[in-house]
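Peer 1: attaching a predicted model along with its sequence, questions to come.
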Amino acid sequence: MGGEDLVSACEFFAHDDLRDSQKEMLLDSINVLEENGFLIASAPTGIGKTAASLAAALKIKNKSRNGKKILFLTGRQSQHKIVVDTIKKINQKVSNELQIKLTDMIGRESMCYDVNAITGECSCEGGIEERARRSNRMKLVNKILEQPMHVEDVIRLSRDEEICAWASARISAKDADVIVCDYNHVFIENVMKSSLSSMGIELSNSILIVDEAHNLPDRVRNGLETFLQPLAFQHAYDETNEYLGYKEKEINESDIDNTFDFGELEGIRTLKRQLNKLKKDMEKWYDTKEKELGDKKDMKIETNEFLNKINESLMESLDAGHTKKFEVMERMIKLLYVIVPEELGEDEEETACSRLAYLLEICIEYRDNSALALVIDRIPSRGREKSEYTEQPIRVHSFLLDPGVISGPLFEQTSGSILMSGTLYPPSMYSDVLQIPEDRKNITKEYRSDFLSNRRPILIARDVTTKFTSRGLSNTNKINQHIFSTIENSKGNVALFFPSYVMMEKFRALEEDWLPQVWPSIRVIEEKRAMSKREIETSKKSLYELESNGERGVLMGVLGGKFSEGVDYPDNILQAVICVGLPLAPPSAQQDALKKYYEKRFGNSLAWRYSSSQPAVNSLMQAIGRPIRKGEDRALVVLLENRLLQRNYKICMPSSLQTIEVSNPERTGKRTKSFFEYFPEPAKENNETMG
């Protein structure tokens, strides 16, 4: 890759200065995309991932003859704004012929008024006749394509004019060069089928940029995670009975002889009979499984066992003869999707019929594939401890063990992809787990930060652990003392993260042992098990209010939770992060199935790392990155877990990470004090090359 390529790529580079790490990532991106390949980039916050990836993708798009689309996929609305602002800056630099058209969109529920959970329809354009509706939408579409707009601005304009922002954004996507949207548009099958084709997007002519790609495996897994309670069959029966009564009344009151409607009615009556039989048979089956479960938390069952039980009941309900296996069940699934009740329950987001249909669809598709696991577990109740789960009813719970069975074929269809994150480590693991095609150009790489590591030292305490066999009063007291020493000798707001809510709540009760008693008092802001986006934003806002009043706060949360992932804390509002322990996945039937599956796919040496140790360490890496949102930010990190000094965990940490061992709370306090004396003030400068 010569200097000429770099110069032409820099035409689409948003900023005036190109750092060494950005240059390296930019050239690697061009290198793979020219051959429809893949870059899996572990790139620290602050190096400018967004600007580098967009510049490379736009260069390749500009060279292509068939007008490739660039899909920038992100699960964070804050990143939407960064992408839109970056494209605006690029448009200020390039000629009129190269102006970039962009569509920024989020979920329909956030873009529209009153979205009906059953039909998916909104009331944005209620009362407006069709011709005016089309005209109004096209006016908004033209504004969207005229210059890059944040989705919030699109929504505001649509509300003023009574236009559906979501529908307008989808129309504009057909002519946009860059579409900023959620992962679901590509990686969740039912969303993708209804979304991409309607927007005129073909994966084969698209470049994907996947931001925060460390989240992608779990996002793909979540698409196939569903559950079925014993009462689901009764609820599906009730919905079908209600729908049948409604349709019978509708036909009886109609003067038109509609043979098709009568045919549909007969199908619904058959479905009602099937569900009536199923609810009785499956109640007995669930009772048997509950006895087998006993006092265990969960247990794995075979997918075919579950399917065969339902199939057996269906065949008996129809007195059916010899038919193709699951043929009756597949017909039932189609009918289940037809059932649309007049309204859903207060806490329901889908019908019982559609939930049952979806689980059965998944089970049939993966019945001979160990990538899907079915587990019997207990329905969790908010606020209950795990020891109380035995009082809760059971359910069938589906888990996708291997996201690669879905993501691999989708990446195969694309014109190349860039996957990037500050915690995409090791990048080779994500290439394996997501089944990135091996027959095309591949680069898996860890990029180094251009910024000095002395602005973000990482202390690891070698005298404490949360390992179950080492817990005790002495260990707890030392953890308290490390926390106390860090808070006492630091400045500003401090984040304090634990491996679980149970442990967080335990230490919250010990607050007087680790929270310095000073005036004004330090306020504790605690993460709750169930928090809305608004509550999270309110908690975040409290940190700024405390700082402006000259006060301090401790943000207390859970590793892998709401405060430690997916929330940005700009302006160096957090000046220190303390992480207690390792968030290793607790023993479970699901975790055991995952490890065994990975043993078959990757061998024993990688199975433990891919299923347990690496995800736990990556949760830590996410948490310690919260205070660092731009290159100049400074923050102290304290990791209270001596297992991180052991080889099997140490190899899970990025090689660029520089750590300092501390032997006791006194050393932690001295290191903390020295750091804040050397860097007394947080960074306040704006940095436009934020990652």
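Peer 2: That came through, no problem. Numbering: from 1, shown residues only.
Peer 1: going forward, measure contacts and count neighbours with C-alpha atoms only.
Peer 2: Will do.
Peer 1: report the separation between L196 and I479.
Peer 2: When Cα to Cα, to the nearest Å is the yardstick, L196 and I479 sit 51 Å from each other.
Peer 1: what's stretch 409-422 in contact with?
Peer 2: With Cα atoms under 8 Å, 6 or more residues apart in numbering as the contact definition, stretch 409-422 has outside contacts at 29, 32-33, 35-45, 49, 53, 186-187, 203-214, 436-437, 622.
Peer 1: picking up where we left off before, who's more crowded, L196 and I479?
Peer 2: I479 (26 against 17; other Cα atoms under 10 Å).
Peer 1: for comparison:
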Amino acid sequence: MYLDYLPYESLRPHQDRMLDAVYDVVSRGNQGILMIDAPTGTGKTSCISAALAAAPGKIVVAVRTVSQIDIYIDEINRIWSKTRHKPEIAYMVGKQRICPLEGEFRAESVYAGCLRLREWTKNYVSSKIGKGNAAIYDPHADSIPEEEPGYRTFCPYYLRSREGFEINGSVHFRRSARALDVVEGLKKRVTAPSGLMDSCQGICPYEIMSLYAKNSDIVIMNYSHLFSPDFQDIIFQWLEMDSEKVTLIIDEAHNLGDAVRAMNSRHLTQRMIDLAETEVEKFEGTLGQARLEETREEASWRREGIRIIRQLLPRLRRFLQSRLDRMPEGEALMDADLFRAFLYDGIDDIEDALSYFSDVAVAVADLNLAEGDRENLQGDIQPSLALVLLFLRDMETAETDIALQRKIVVTGVGKRKLVRLEVNNIDPAANIRRITDNVNATIMLSGTFSPLEAYELYCLGEEGRAEKLSLPNPFPKENRLLLVAKKATTQLEQREDMDNREEISGHIRSLIECVPGNVAVFFTSYPMMNNYRDVCLSSSRKVGKKLCVEPRSADQVPELLDLFFSLGARGGGVLTGVCGGKLAEGIDYKGEALKGVAVVGLPLSAYDEIQKEINSYYTMKYGKIKGMLIAYTLPAINRGLQAAGRVIRAESERGVLLFCDRRFGYDDLGGVNQFLPGWVREELILVDAREGGELIQEKIAKWQMDNYSGGNPERDSEILPAGDLKGAAQKRRAQESGRKGDESSSAKRARPRRGGKRDLRELARSLGLGDPGSKRS
């Protein structure tokens, strides 16, 4: 029914292919999976239309960031405007983003503060019922007292979301009539997260959001809602979804594996130990003992559990402190034997000790956690004693599970250093498959999903598990110039070679000096960015551009981006950052925001003991070639493609994309050309720094000519006679035929295409545009 709207009036053929493939997989069901590699501009979000037409039940869209929610809301708005169908769309957003009282929680998280106020609110309602004659308390019929912010005894927003009623002397709660009315109102329009607060009429937005999600056609939620081990088992029950009728769309799916790995990892900090000790003390107090009903045998278990905990927590603190004192900033593999010998010294049976520990942790949770806390789908999970136990359990599991990696991390915050222990899950496939193998169908979408076969192994752990579709770049080829360094590289053995450094510097200068407007240069690391800072600064000054350097603090990013975006219309700026960093992914540089990007180096992870262990795991699982690709090469390719993808975000935009490392252009000697998207491989031109600068100048001059003539071929031929163009081309071909080099077969395939540079320069001058290679170009 939704295919009568297909999202744009003139669908391109490859978009038809994508929508047909989505429709087929979703309509067949049977836990089918479709992986789609579709560059920017292919209309990936329009897949929601085909899924709506074929899906037997609810559609769940999993996104990495809240900003992606707006993209799908825009798509639903198009459906509403183009057809008579009105699919209802809801979303789940973390409380820290939509809680009206978020700014009032000082020393606690919004989740802990919310939990506290919710319990106090329930007590407030109970007292109201006890004082009155009515068996039902409706907050909307009552005069709710105003309280001073930060010193509240109840939450007025949560209060308005519930009605209290008494049965047989016990107080129960249900959704308020006003809350139900608000949800009905939301069904009549599409409301973005930014407008949700104003639509809630003083009722808790999170309560409204969760209530609406149960009955909507589409629910957008964060990855963690589905793939976190703490929520994975309850999300379908909580939202009353039949998993066999759920169709899952995963956006930006190239991020899914790493995100799931992070969600399924545990850590331990000194603060967690402090909080855990506080919880044990509270548990031993009079109030805790008075509220706990237990037999004599249970009391004996509790006492033994407390004795074990009193031994382990101080030892954990001492171990962390010793690592903090001895270890520099960074991360290292943990000596698991040393850790276990120190922690469990004098304890004969570790499993028995952890069982006693568990008995106390469960009792503490029963005392401290409200029943409704399962609705906290993001944020802190309390209590800390349980988290310490889960960490210790995972440490023991890692003794036999080679997919779990144990390490120590020391970080610096100002003049202070912090330490934490981690147990990381390095293989996300099993946790992803727990969802994908139990829903109707899964559609995985990404603009940087190449090679699909490698991502299939990484995310799904099985060859042939998914159907795969790779689409070409839909934007006009003439609007982009893709270059790759013929000589330059950041490989360790060549990194300090003077000729190599000069080649890298030359490529950087060409991008900054020859591309008008804003450009960005992304490096493999902060030290490398600092090594070429002077090059970037001198070239920026030469052409009157301002240098903007990626800050270490995320808090400074918005201000820096505001400055950089403003420079696009007044002389231009040069942004330097790090691949995989705060500026190279997830930011949309549209319009004049970015005209050229250089990716300097292949951004491989540090080849340390931690990375070697990950490489060893995947090599053992998939063999050396596939294993190393997944463990080591694939993340680097993705970081590079993500950084490069910041330029040319719309069909009308033009830009230069430079891979400043020869490994992007070759398949041998550590090259990765064969793993790049097909359209990138086809368009890459191998150049040295001088050739790259010339080609950029030629392309810029051509674009300037197009701007002058309005892209009219007839007018173009009037400005420059066809015979002159032909002669320039013939001359260039003659020059090319005489060139000699030692390029490999892949290099020859990507040999630079040369145009009439001299003629274009003369043309630019005749049009009053100046020398394309000059400061004003």
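Peer 2: Everything's here; your move. Just so it is clear, the model here is predicted, and its values are computed rather than measured.
Peer 1: quick one on the thing from earlier: return a ChimeraX selection command for the buried portion of the contacts of stretch 409-422 of structure 1.
Peer 2: Applied in ChimeraX, the following selects the buried portion of these according to 16 or more other Cα atoms under 10 Å:
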select :29,32,33,36,37,38,39,40,41,42,43,44,45,49,53,186,187,203,204,205,206,207,208,209,210,211,212,213,214,436,437,622
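Peer 1: so which of the contacts of stretch 409-422 of structure 1 belong to helices?
Peer 2: Using DSSP state H, the subset of the contacts of stretch 409-422 of structure 1 located in helices is 29, 32-33, 49, 53, 186-187, 622.
Peer 1: in JSON lines, list these along with distance to E130 of structure 1.
Peer 2: Conversion of those to JSON lines gives the following (distance: Cα to Cα, whole Å):
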{"residue": "S29", "distance to E130 of structure 1": "45"}
{"residue": "V32", "distance to E130 of structure 1": "46"}
{"residue": "L33", "distance to E130 of structure 1": "43"}
{"residue": "K49", "distance to E130 of structure 1": "43"}
{"residue": "S53", "distance to E130 of structure 1": "41"}
{"residue": "V186", "distance to E130 of structure 1": "30"}
{"residue": "F187", "distance to E130 of structure 1": "33"}
{"residue": "Q622", "distance to E130 of structure 1": "48"}
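Peer 1: show me which pair in those residues is furthest apart.
Peer 2: Greatest spatial distance among these (Cα to Cα): L33 and Q622, at 27.9 Å.
Peer 1: for I60 of structure 1, give me its contacts.
Peer 2: Remark: with contacts taken as Cα under 8 Å, 6+ apart, I60 of structure 1 is in contact with 30, 33-34.
Peer 1: try it again at 10 Å.
Peer 2: Residues in contact with I60 of structure 1 (Cα atoms under 10 Å, 6 or more residues apart in numbering) are 9, 29-31, 33-36, 54, 67-68, 70, 207.
Peer 1: counterpart of it over in structure 2?
Peer 2: Matched to structure 2 by TM-score structural alignment, I60 of structure 1 sits across from A54.
Peer 1: how far away is its match from I48 of structure 2?
Peer 2: A54 of structure 2 is 10 Å from I48 of structure 2, where distance means Cα to Cα.
Peer 1: strands of the stretch 301-450 of structure 2, start to end?
Peer 2: With DSSP state E, counting those that start in this stretch applied, the stretch 301-450 of structure 2 shows strands at 330-333, 404-413, 416-425, 441-446, listed in chain order.
Peer 1: let's have the ones you listed in TSV, adding distance to C514 of structure 2.
Peer 2: Putting those into TSV (distance: least, Cα to Cα, whole Å) gives the following:
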stretch	distance to C514 of structure 2
strand 330-333	39
strand 404-413	40
strand 416-425	44
strand 441-446	32
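Peer 1: picking that back up, and which of the ones in helices among the contacts of stretch 409-422 of structure 1 is nearest A357 of structure 1?
Peer 2: Distances from A357 of structure 1 to those, taken as Cα to Cα, are shortest for F187 (20.0 Å).
Peer 1: that closest one matches what in structure 2?
Peer 2: Aligned against structure 2 - with TM-score structural alignment as the criterion - F187 of structure 1 pairs with F227.
Peer 1: what's the answer for D175 of structure 1, then?
Peer 2: Aligned partner of D175 of structure 1 by TM-score structural alignment: N215.
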